[in-house]
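In: Sequence first, predicted model second:
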Amino acid sequence: MGYGNCFKGVFRAFVVTVIALFVLAIITNFLDVSDGVKSSSLLIISLLSVVYGSIYSARKNGKNGWINGMIVALFYMMIFYVLAGIAGRGFAFNYRDALRVIIALVSGTLSGMLGINTRD
């Protein structure tokens, strides 16, 4: 299995995240947005990034899509939480964080399967 493609998928997922967070920051700078909307937006951005990275990785590897997707989601979430902890959020891990990780793993796994089944 080509783990290099998994890490490329994680990198691409973070590129999507950075771009989307930049757009979100611009929007929230000009509009009054509640914390609930910001939190939901962050979850959606994270999941879309995981989906993109998982599909990319699975398509490049050509096999074991579910494992590729799961690896991308797992490493993405680990790096995401480390960076969030360093940025000042803290390293506490609560039930909401666990739920986000589970949702990301399921999304990554399913996206990896989708990436294999939609190959040209």
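Out: Now that the structure is in, tell me what you want to look at.

In: hey, let's count contacts and neighbours off CA atoms from now on
Out: Noted.

In: how about the helices of this protein, start to end?
Out: 3-30, 35-61, 65-84, 95-117 (DSSP state H).

In: how far off helix 95-117 does the shortest one point, in degrees?
Out: Between the axis of helix 65-84 and that of helix 95-117 there is an angle of 140 degrees, by axes from the mean of the first three to the mean of the last three C-alpha atoms, to 10 degrees.

In: which outside residues touch helix 65-84?
Out: Residues outside helix 65-84 that contact it (C-alpha atoms under 8 Å, 6 or more residues apart in numbering): 6-7, 9-10, 13-14, 50-51, 53-55, 57-59, 90-91, 101, 104-116.

In: try it against this one:
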Amino acid sequence: MNSNKTSINYGVLLGKSLILSFIVTLIFFVLFTLILTYTKLSENLIPLIDSIILIISISLGAIKMSINTSKRGFLNGGVVGLVYIVILIIFSMIFMKDFQFSTYTLTKLIIGLVTGILAGMIGVNLK
């Protein structure tokens, strides 16, 4: 019974960490969209800003997860990064008719995983 409670707690922590990550993503994308709309900022910066927002969002979620689990930060952070990207891929598959798994998608998956691992290691040491 204790194992079941532990897995439920882990799932809740993972869910809260992912919600934090997606809220941060939403806030940053809204701000970036406003900046892009009302300034002469080049649209060529979109892929770079997208990656920066991705890294910040996953980092905050992975740090939150690792602080709350207090061990195996690299693993917990990696799970946050991986699940975050998988959720984005699923939404892309649902809402984009021409979505294709490409090297760009694979690169984002690797960036998400590595960012989560590194942020998880930072988070476990912040407690």
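Out: That came through, no problem. For clarity, every value in this text was computed on a predicted model and none was experimentally measured.

In: possible to save the helices of the first structure as TSV with mean neighbour count?
Out: Formatted as TSV, the helices of the first structure follow (neighbours: other C-alpha atoms under 10 Å):
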stretch	mean neighbour count
helix 3-30	17
helix 35-61	21
helix 65-84	22
helix 95-117	20
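
In: From the centroid of the first structure, which residue is nearest?
Out: Val50 (3.1 Å; C-alpha atoms, centre = their mean).

In: Let me see the contact set for the aligned partner of it in the second structure.
Out: Per TM-score structural alignment, the equivalent position to Val50 of the first structure in the second structure is Ile58. Each residue near Ile58 of the second structure by C-alpha under 8 Å, 6+ apart is listed here: Ser21, Val80, Gly81, Tyr84, Gly112, Thr115, Gly116, Ala119.

In: 6 Å - rerun?
Out: Ser21, Gly81 (C-alpha atoms under 6 Å, 6 or more residues apart in numbering).

In: Kindly report the same for the one 3 residues further on.
Out: Applying C-alpha under 6 Å, 6+ apart, one finds that Gly61 of the second structure lies in contact with Ser17, Leu18, Leu20, Ser21.

In: these two touch, right, the last one and Ile56?
Out: No - applying C-alpha atoms under 6 Å, one finds Ser21 of the second structure not in contact with Ile56, separated by 8.3 Å.
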